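J.: Sequence and predicted structure below; questions after.
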Amino acid sequence: MVFLEHTLQTTRAYVNSRPKSERKAYGQFFTMGTGAMFMSKLFNVNLEKECLNILDAGAGTGILTSAMVDQLLALGFKGKICVTCYENDSNVLPVLYGNLEEIANNVKQFEYRVIAENFLTCQPFGGFFQEEAKYDLVIGNPPYKKIPIEASEAQHMKEVCHGAPNLYFLFMAMSIQQLKEEGQLVYIIPRSWTSGAYFERFRKWLFARTVIEHIHLFGSRDKVFNGESVLQETMIIKIRKTKQRPRSIKMTFSETSDFNNISSISVPYDTIVSNNNYVYLVTNKKEIRCLDSLKTLDHTLVADGLRMKTGLVVDFRTREVLRNEPDSPNTYPLLYSQHIKNGKIIWPVGKENEYICTENKALLQENANYVFVKRLTAKEERRRLQCGIYLKREYPNYKYISTQNKINYILCQEEEEALGVYCLLNSSIYDLYYRILNGSTQVNSTEINMMPVPDKHTIAEMGKMLKGKELSTEMCDKILSAWIK
């Protein structure tokens, strides 16, 4: 760790000299030394090669490059080490140059170049671009920052963009394009790309060109970037540029970035990378069994007309129509996540603004049978999917109701249907499935709609079995066990 330790010292001095708000504006969070060493050790290096061409895009102060050099020297690599660093932050460039010079002055086989341009827009991407790939190995900690779809980077890389993209996966895509066939990439990135509509194009693009070989997950969100207060579900991923799928993916797990007490499991490739191009991040055999049980189901909620949608009312934008008491005939119940209690909707509860007074149909929905699901939960809560049943017969005086946008809802035609959907979402297996699929604390309707479920008839039969019984997870699990093993 000779060069890495030197680079970490200069990085600490740089960090102490710059306000955190300035670095956050760039999405700039530096890799910890332990993380850099772990990442550098994931590569399978051919020690017989005469030259290794390495890319460090968004190089920052050169932490990852320093770790790579330390690792290659420790392995006894005798060939040339040719590193290309992209970095266009003028504040950090002097630190990067100094650290690279430190290596070059002590390692004769080391060569470097720094390209002080925008990594994403200074070179072509996608389409019929056929420039020869340059790099054997790519290592990276890209910037984490959402950008508008109109941004030059997003417009330049339309092939992988949908909605407002994040710089990190654009860096990943451009890096993969620059990778030689059979080349390897190791990145530390958020896990948000593994599911959801925003990243669908990227996932399809990725899996048409590469395979995953290793994923490392962290138990704690706030200790991956030391001292940075980054509340981000983060992962380290190793990818190989090939179309030859391996039989399995190595999954490792540690609570924090000190990488103590790492657990490891080998998981069949098709369990992690599914046919719908979602990536399921499992850490133990219980989670594998969960996926194996549900992947036999070939229906989805949306296919059976049970589409989950997001609540209609953004309350701070519609204050003029909110009421604490009914004050006219066109005043209707406004439901919040606080009304979900023990599997039911309890309304009113004396909360502020529990009514909405409007005839604007965009803010109203029919008084029908629903399952409501909280959109936001705390990471520490026992369940990610927290839902309640709303039955129209219990509120017969209203033609319409409305929903605040911090809850999701599923419209059901019959009571048995609503009970059956609740039975699914309130079960242990579906809560576990969703935690595997999505590491965030937000319940995403797109992902819920694509979950594998029994057919609509079976869902109604489950509802019949639940009718009149307690709405506990234990009861839902018992009913589900008759159909899902």
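T.: Perfect, I can see it now.

J.: C-alpha only now, for contacts and for neighbours.
T.: OK.

J.: Go through this structure and flag its longest helix.
T.: Ranked by residue count and defined by DSSP state H, the top helix of the chain is helix 2-17.

J.: how distant is that helix from the center of its chain?
T.: Per Cα atoms, centre = their mean, to the nearest Å, the displacement of helix 2-17 from the mean C-alpha position of its chain is 30 Å.

J.: residues touching residue 406, list them.
T.: 310-311, 336-337, 374-376 (Cα atoms under 8 Å, 6 or more residues apart in numbering).

J.: picking up where we left off before, can you point out the buried residues in the longest helix of the chain?
T.: In terms of neighbour count (16 or more other Cα atoms under 10 Å), helix 2-17 has its buried residues at 3-4, 7-8, 10-11.

J.: adding another structure so you can compare the two:
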Amino acid sequence: MAGLFADGDECCRLLDAGAGIGSLSAAFLDRWRQGGFRFSQVEVDAFELDSNLVKCLAQTLEKYDYKKSDFSCNIYKEDFIHAAANSLTGSLFSEPLNLYTHAILNPPYKKISSHSAHRAALRRVGIETVNLYSAFVALAVALTAPNGQIVAIIPRSFCNGPYYRPFRDFILERAAIRHMHLFESRRQAFKDDGVLQENIIIRLERGGIQGPVTVSTSTDDTFADLTTNEYPFDQIVFPDDLERFIHVPTSLEPNTIALSAAIRYTLADLGIQVSTGPVVDFRLKEHLRDMPGPGTAPLLYPGHFSGGMTTWPIEGMKKPNAIAHNADTEKWLYPKGFYCVVRRFSSKEEKRRIIASVVDPATFNDYPMLGFENHLNVFHEQKRGLPEPLAHGLAVFLNTTAVDEQFRRFNGHTQVNATDLKTMKFPSRDDLIQLGAWAIQQGALTQEQIDSKLAELAA
């Protein structure tokens, strides 16, 4: 992170918000003391609320004061969000913060309640966001001088999703993205943290003119297999994307989905809906049944799907196979029919992020209704089944390598949300039906067959 900053010979004012014991500041100052930067003077403002860490933070920073006049530090034992918001609004009751030339951040990760004091403070300075990490980055940008640099290691969730749209707007309107580094393996880079989404290191330039973006990747924190490429900005944020999703390409090879004129329809264009499975099992616990019987409906979990097909019921399964069909559960059930389903969660290092399967009504004999558990996303038409070839066509398309690659460019979660699927581009309804008819004729399909068929369609 310290190595991403450009050299400079001006006086440096460094912000480290959520400084902890000062590891990031130390990396920056080590680089400076070893001649990596040509700053004539460095002043550090370090914010840390945890009183247990402040003593260690002070000890860390004291090591760089060689009784010279070229270094000083200020440790603020206060809430960074309130201090920054007060400074930006010119509050009479707080000390104003001078603009920073550099910021290095490993901010805290925690949701911000919509009615909290933090949310109110952020709104006073025009920042609307849902997590502490994005709040810290937005405030750092706001507190940085023109052409100042911000380097932060943060979860990748800000790259997509509607909740982070205001944050993306705030950042893209005030700063240029210069560099993004992606750790391709969560398990290796963050093995002690149980991380459920990818983390990214990003370098921003306050008020910079946006140009090409450098994207680097490594498997883990040794950086032994570091690869670096440069991409035009229109491959990072697509010009026609109103959501302003931030894509992180990891290959110079053009993506089939992004380039194809045939793959340009949203689900709304196709008359298809996708919803999270409505059955939340712990809320309907009294209605769950281990095995089907009279007065029940099949209840489908991710464990019922493998190899693109449905296996139900499964004896000895840890999850129930059925739900009582009565007046209390009726509104949570769908009529039996063909559906396409996608698991909401993949395991951390699973090869594919999107895994789609077809629900075949023939599996369920005479049961008229089906229950879809909350860990599934369900493609449907007004809560009814799809035409058989359309359900198969959707599953084939979603299981292509190109779709998985495209999805990973803007989604760093192990989670696949219905919202993410709604924003994707699909072939036309007719093309999906033809794709499904082909798949039904073929029977079992290999990945190579699926990818080859998509290449024909996209050409």
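T.: Cool, got the structure. What you are looking at is a predicted structure, and each value in this text was computed from that prediction instead of being measured.

J.: Next, the TM-score between them, please.
T.: The TM-score (TM-score structural alignment, normalised by the length of the second structure) is 0.88; 440 aligned residues with a Cα RMSD of 2.6 Å.

J.: before we move on, the earlier item: keep only those of the contacts of residue 406 of the first structure that are in strands.
T.: Members of those lying in strands (criterion: DSSP state E): 310, 374.

J.: so which helix or strand takes in the closest residue to residue 416 of the first structure other than its chain neighbours?
T.: Of all residues not flanking residue 416 of the first structure in the chain, residue 463 sits nearest, at 4.4 Å (Cα to Cα, 6 or more residues apart in numbering). According to DSSP states H and E, residue 463 of the first structure maps onto helix 456-466.

J.: what's the following helix or strand after the longest helix of the first structure?
T.: Immediately after helix 2-17 of the first structure, counting by DSSP H and E, sits helix 20-26.

J.: Determine how far stretch 258-271 of the first structure lies from the middle of the whole chain.
T.: So, by Cα atoms, centre = their mean, the centroid of stretch 258-271 of the first structure is 18 Å from its chain's centroid.

J.: Would you mind giving the residues in the second structure matched to that stretch?
T.: Counting by TM-score structural alignment, stretch 258-271 of the first structure falls onto residues 222-235 of the second structure.

J.: From the opening residue of the matching stretch to its closing one, how far?
T.: Start-to-end span of stretch 222-235 of the second structure (Cα to Cα, to the nearest Å) is 28 Å.

J.: Flag every buried residue along that stretch.
T.: Within stretch 222-235 of the second structure, the residues that count as buried by 16+ other Cα under 10 Å are 231, 233, 235.

J.: how about the nearest residue to the second one, chain neighbours excluded?
T.: Right, residue 233 of the second structure. Counting by Cα to Cα, 6+ apart, residue 233 of the second structure lies nearest to residue 212, which is 5.2 Å off, once chain neighbours are set aside.

J.: ok, that neighbour touching residue 235?
T.: No: using Cα atoms under 8 Å, residue 212 of the second structure is not in contact with residue 235, being 9.2 Å away.

J.: And the strand of greatest length in the first structure against the second structure, how far off on average?
T.: Looking across the first structure with DSSP E, the single longest strand is strand 179-190. Following the fit onto the second structure, the mean deviation recorded for strand 179-190 of the first structure is 1.0 Å by mean Cα distance after the TM-score superposition for the first structure.

J.: Quick one: average offset of the helix or strand following that strand versus the second structure, please.
T.: Next in sequence after strand 179-190 of the first structure, counting helices and strands by DSSP H and E, comes helix 200-207. With the two structures superposed, helix 200-207 of the first structure lies on average 1.5 Å from its match in the second structure, counting by mean Cα distance after the TM-score superposition for the first structure.

J.: Pull the distance from helix 200-207 of the first structure to the chain's centre.
T.: 14 Å.

J.: What lines up with residue 378 of the first structure in the second structure?
T.: Aligned against the second structure by TM-score structural alignment, residue 378 of the first structure finds its counterpart in residue 347.

J.: and residue 37 of the second structure, what does it touch?
T.: Residue 37 of the second structure touches 6-9, 31, counting by Cα under 8 Å, 6+ apart.

J.: just to revisit the earlier point, what stretch of the second structure does the helix holding residue 463 of the first structure fall on?
T.: Under TM-score structural alignment, the match for helix 456-466 of the first structure is residues 429-439.

J.: which parts of the matching stretch are buried?
T.: 429, 431-439.

J.: Counterpart of residue 334 of the second structure over in the first structure?
T.: Using TM-score structural alignment, residue 334 of the second structure lines up with residue 365 in the first structure.
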